[in-house]
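Asks: Sharing a model that was predicted from the sequence below.
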Amino acid sequence: MEHGSRRQRNRDRGQHELFGESEALQADGTATRLPDVPSWTEGEQLAFEKEALGLYLSGHPIDRFRRELDRAGVRAIETLDQPAASATVAGIVSQRRDLKTKKGDPMAVVTVEDRGGRLEAVVFPEAFRKYGRLLDVDALVTVNGKLEIDEDAARLIVSEVRPVDALLSAAGRPLAIRLAAPPADRATLEALRSVFGRHPGNGRVALEIELRGQSPPLRVRARLNRVRVQPSDRLAEDVEKVCGKGALSWG
């Protein structure tokens, strides 16, 4: 009765309960249960945070590749404290300004951002001709060049740009997917097979399934020898749509 009275008081004041029952009140006061919807993938949640808040709150798009980036010697931006003839960073292109030299040659200045910081990268005409197409806003890239640091700021004079996906392909490590059954079932595996079919390539895939119906739970590991995929951020997104956030890693 108290719950009903409280809900009536809230309705009289034009308020909505932000937390609690998954119901929406219609104009006539009747309650309609809200439909169940799939959870956001990590990428979808981060994109929403960036759009709504102007920053990433729960993580960063580059985080899922951190292990491979560390293995490849890619620096976190916040660790860049000394000038260097060659330095490599990885992140998302958050800003881009297209410019022209006095001779009219196209160039650009982009901002590359990872979880801990951001770095201005100057792309002069020669590098721009080779890599300008890779530097769209929201692209995940690794960037190599000469690191300059003065009293005001640090900047990278770009000599090479690669998609992060290329780093994963070169590393040759398998896509590792972790599942728990239940809730995973045959339909989950069928959905994964469909995902793999949309991303053909040369990358290996490994599954780890925790069988919760056993006592104690049993872990089964298997390499899918007949499955090959193209490692990419889009593949990771599609796997997370089926298996949930945090279900995959590279190697």
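Replies: Alright, I've got the coordinates.

Asks: alpha carbons only for contacts and neighbour counts from here, please
Replies: Fine.

Asks: quick one: the residue nearest to Val164 when sequence neighbours are not counted from Lys100, how far?
Replies: Excluding its sequence neighbours, the residue lying closest to Val164 (C-alpha to C-alpha, 6 or more residues apart in numbering) is Val141, at 4.9 Å. As judged by C-alpha to C-alpha, to the nearest Å, Val141 and Lys100 stand 23 Å apart.

Asks: Below is structure B, check it against A:
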Amino acid sequence: KEKEVLGYYLSSHPLAEYESTLKSCCTSYSIGAKSLAHRTEVWMGGVVSSIKIAHTRNPKPDSPTKYANFDLEDLEGITRSIAWPNTYERYAPWIVADAIVLVRGRIDKRGEEEINFIVDEVIPIAEVETRFTSGLTILFDESKHSQDTVNRLAEVLRGYPGDRELQFEVKMASGSLVHMTSTKHKVNITPELRGRLDDLLGESSHRLRMNKPSVNNDNGNGNGGYPKRRQG
């Protein structure tokens, strides 16, 4: 709403908080996407805005007709995006104004610089970390954290058993860094766990290890995942 009224963000950009997460997951950004080949599949993240809902002409019986045109804005610029009816029907709850999302889709070239982004999948930012996180690295400073803190940390971690790899990066009193991977324990990385780690060890006491999502750019069917006839 702030940008809608003023034309720009008076406070910090809404993506600033998620910049690290999106950087780990995006395979392209708004500026770079313009130079990609037609039908290249990419993951892009951003804020949804300027949504326009329309209906396809001459739809098939019992098929959805409503589709959405919208802007996907990242920290570099804006990409005009289209979610055709089947996609929009599935992901409509997240194609709303000011939603921060990660989107999989394909580049639709409309000239040297002009592109559309044909949407295939939309993931709300709240689910991105859960889906693509492979592990957790806890940052520990020997000069700041006591043995009692180590014991309390172990107690906290025992409360969140899971399947994500657990690593430690320990800054020794000498200044050297030691990296260790737990062979006995894996964790369930939740917002609650992350909050407790910050409370115990201080802010920025840990970082997530993210797997960049895969893309499929095998266009062997000749249409790169597009419908044979463009809807609309």
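Replies: Arrived safely. Here the structure is a predicted model, which means the values were calculated and not measured.

Asks: And the TM-score between these chains?
Replies: The pair, once superposed, lands on a TM-score of 0.61 when counted by TM-score structural alignment, normalised by the length of the second structure; 192 aligned residues with a C-alpha RMSD of 4.0 Å.

Asks: Of Val141 and Lys100 of the first structure, which one has the most company?
Replies: Val141 (24 against 12; other C-alpha atoms under 10 Å).

Asks: Could you pull up the residues touching the more buried one?
Replies: Ala90, Gly91, Ile92, Val93, Leu134, Leu135, Val161, Arg162, Pro163, Val164 (C-alpha atoms under 8 Å, 6 or more residues apart in numbering).

Asks: Check Trp94 of the second structure too.
Replies: Val101, Val122, Ile123, Pro124.

Asks: And it, what's its match in the first structure?
Replies: By TM-score structural alignment, Trp94 of the second structure lines up with Leu134 in the first structure.

Asks: Tell me where the first structure has helices.
Replies: In the first structure, helices defined by DSSP state H lie at 2-12, 42-53, 66-71, 125-131, 164-171, 186-198, 233-243, listed in chain order.

Asks: and Arg223 of the first structure, which of those helices is closest to it?
Replies: If you check each of those against Arg223 of the first structure by C-alpha to C-alpha, helix 186-198 wins as the nearest, at 13.7 Å.

Asks: next one: the closest one to chain centre, how far?
Replies: With C-alpha atoms, centre = their mean, to the nearest Å as the basis, helix 186-198 of the first structure stands 21 Å off its chain's centre.

Asks: I'd like to know which elements that helix is packed against.
Replies: Secondary-structure packing of helix 186-198 of the first structure (3 or more C-alpha pairs under 8 Å, 6 or more residues apart in numbering; DSSP states H and E): helix 233-243.

Asks: Give me the packing partners of the helix it packs on, helices and strands only.
Replies: helix 42-53, helix 186-198, strand 248-250.

Asks: mind running it again at 10 Å?
Replies: When contacts are defined as 3 or more C-alpha pairs under 10 Å, 6 or more residues apart in numbering; DSSP states H and E, helix 233-243 of the first structure sits against helix 42-53, helix 164-171, strand 175-181, helix 186-198, strand 248-250.

Asks: what does the shortest one contact?
Replies: The reference is to strand 248-250 of the first structure. For strand 248-250 of the first structure, the external contacting residues (C-alpha atoms under 10 Å, 6 or more residues apart in numbering) are 64-68, 168, 171-179, 204-208, 231, 236-237, 239-240.

Asks: Same check on the second one?
Replies: The set of residues that contact helix 164-171 of the first structure without belonging to it, under C-alpha under 10 Å, 6+ apart, is 62, 65, 68-69, 71-72, 90-92, 139-143, 174-175, 201-203, 229-235, 250-251.

Asks: make it 8 Å
Replies: Outside helix 164-171 of the first structure, the residues that touch it by C-alpha under 8 Å, 6+ apart are Glu68, Leu69, Ala90, Leu140, Val141, Thr142, Gly203, Gln230, Pro231, Ser232, Asp233, Trp250.

Asks: before we move on, what about the fourth one?
Replies: Contacting residues not belonging to helix 186-198 of the first structure are listed as Val227, Arg228, Val229, Leu235, Asp238, Val239, Val242, Cys243 [C-alpha under 8 Å, 6+ apart].

Asks: Apply the buried test to those residues and list what passes.
Replies: Buried subset of the contacts of helix 186-198 of the first structure (neighbour count, 16 or more other C-alpha atoms under 10 Å): Val227, Arg228, Val229, Leu235, Asp238, Val239, Val242, Cys243.

Asks: Kindly state which residue of the second structure is aligned to the fifth one.
Replies: Structural alignment places Asp238 of the first structure opposite Gly195 in the second structure (criterion: TM-score structural alignment).

Asks: Most remote residue from the middle of the second structure, which is it?
Replies: Ser174 (37.5 Å; C-alpha atoms, centre = their mean).

Asks: quick one: that residue from Asp141 of the second structure, how far?
Replies: Taking C-alpha to C-alpha, one finds Ser174 of the second structure at 11 Å from Asp141 of the second structure.

Asks: Next, the contact list for Arg196 of the second structure, please.
Replies: Residues near Arg196 of the second structure by C-alpha under 8 Å, 6+ apart: Val156.

Asks: how close does it get to Leu157 of the second structure?
Replies: Per C-alpha to C-alpha, Arg196 of the second structure is found 10 Å from Leu157 of the second structure.

Asks: and stretch 190-206 of the first structure, which residues are buried?
Replies: Within stretch 190-206 of the first structure, the residues scored as buried using 16+ other C-alpha under 10 Å are Ala191, Leu192, Val195, Phe196, His199, Gly203, Arg204, Val205, Ala206.

Asks: So which of these is the closest to Arg7 of the first structure?
Replies: The closest of those, once distances to Arg7 of the first structure are taken by C-alpha to C-alpha, is Ala191, at 41.3 Å.

Asks: Compare the contacts of Trp94 of the second structure with the first structure and list the ones that remain.
Replies: Contacts conserved in the first structure for the contacts of Trp94 of the second structure, counting by both residues aligned by TM-score structural alignment, their matches' C-alpha atoms under 8 Å: Val122, Ile123, Pro124.

Asks: ok, these vs Ser146 of the second structure, which is closest?
Replies: Checking these against Ser146 of the second structure by C-alpha to C-alpha gives Pro124 as the nearest, at 38.5 Å.

Asks: Could you check which residue of the second structure pairs with Tyr90 of the first structure?
Replies: Not Tyr; residue 90 of the first structure is Ala. Under the alignment (TM-score structural alignment), Ala90 of the first structure pairs with Met44 in the second structure.
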